[in-house]
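*Asks:* okay, sequence plus prediction incoming.
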Amino acid sequence: MTLLPLALGCGSGNNLAQVTGTVTYEGKPIEEGKIIFEVPGQRSAFGVIENGKILNVSTFEQGDGAPIGEASVAINAFKPPAKPQKDAPTSASAPGGPSGMVITERALPARYANPATSGLTCSIQAGENELTFDLTK
């Protein structure tokens, strides 16, 4: 029973704010990816990137937003897997690994995948937040 108040204290409450925006790399929208917002002392928020737009940022429940505060940000995106060639080998000895294995290539420099190395930050305020991230090599 003593854990109940602690669990209630960790709820989404009003310390979350809605986050939308855009993400580009070298001036082009990121087709598909993930974004992470880390505010010190708070639970991380995760969102998706589709056609350059930040969508569905969630901390506790789908679409509930990100914690208010100064956030370090990570963005991860991969190039769409190449379509297999009609005559491509399918054995485990084939380049790329076992049959059916999909190998993906990063669409962004690896530094952007970690909030500690990305160099990306933002201030999340109460209410609506429209963010823009223009990434470069």
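*Replies:* Alright, I've got the coordinates.
*Asks:* from here on, just use CA atoms for contacts and neighbour counts.
*Replies:* Noted.
*Asks:* burial count for residue 78?
*Replies:* Other residues near residue 78 come to 15 when the count uses other Cα atoms under 10 Å.
*Asks:* tell me the contacts of residue 109?
*Replies:* residue 137 (Cα atoms under 8 Å, 6 or more residues apart in numbering).
*Asks:* presented hereafter is structure B, for comparison with structure A:
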Amino acid sequence: MRSFGMALSIIGLLAVGALGCGSQGNIAPVTGTITLDGAPLEGAAVSFQPIASEGELTVSGMGSYGKTDAQGHYSLKLIETDGEGASVGSHRVQVSVAEEQAGDALTTDKVPSRYRGFDSELTFDVPSSGTETANFDLTTKRKR
């Protein structure tokens, strides 16, 4: 019984190692700018989460994050290692800016819900060469 548990532990470590090795070789630098209704979106949390290819059960790499400056510019870092960039491939992109309401402990987000969370309508394909133009022009009103 003890050897069975050890075998499961070794298999688990090998699986985690294989996932890590596969994604590390496919990292590319990603920067861009985010605007909201034409103005730079300062202080926005930006996240890129790889989207699993059709027929795959898991995503193809680790997620990335960044934060916009006063000009709405951001650079991505890998969540697990803080290395620069993002995994090559398709990503779901989430953007959020939490604000505290005056005299209230609740927070609001000036970014519309369609750009936040796991069901964000934003996507981006990270090329193997990287990009400096992962730009998103968000709007508070839907375009018709």
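*Replies:* Okay, I see it. Note that this is a predicted model, so its numbers are computed, not measured.
*Asks:* give the aligned range of whichever strand in structure 2 runs longest in structure 1.
*Replies:* Across structure 2, the longest stretch assigned as strand under DSSP state E is strand 89-96. Alignment note (TM-score structural alignment): strand 89-96 of structure 2 is matched to residues 69-76 of structure 1.
*Asks:* give me the secondary structure label for the residue most central in space within structure 1.
*Replies:* Centroid-nearest residue in structure 1: residue 35, 1.7 Å away (criterion: Cα atoms, centre = their mean). What DSSP: H, G, I helix; E, B strand; the rest coil gives for residue 35 of structure 1 is strand.
*Asks:* please report how far residue 63 of structure 1 lies from residue 132 of structure 1.
*Replies:* To residue 132 of structure 1, residue 63 of structure 1 is 19 Å away according to Cα to Cα, to the nearest Å.
*Asks:* do the same with residue 36 of structure 1
*Replies:* Taken as Cα to Cα, the span from residue 36 of structure 1 to residue 132 of structure 1 is 14 Å.
*Asks:* give me the more crowded residue out of those two.
*Replies:* residue 36 (23 against 15).
*Asks:* that one pairs with which position in structure 2?
*Replies:* Checking TM-score structural alignment: residue 36 of structure 1 goes with residue 47.
*Asks:* doesn't residue 68 make contact with that match?
*Replies:* No. Here residue 47 of structure 2 does not reach residue 68: they are 11.1 Å apart, not a contact under Cα atoms under 8 Å.
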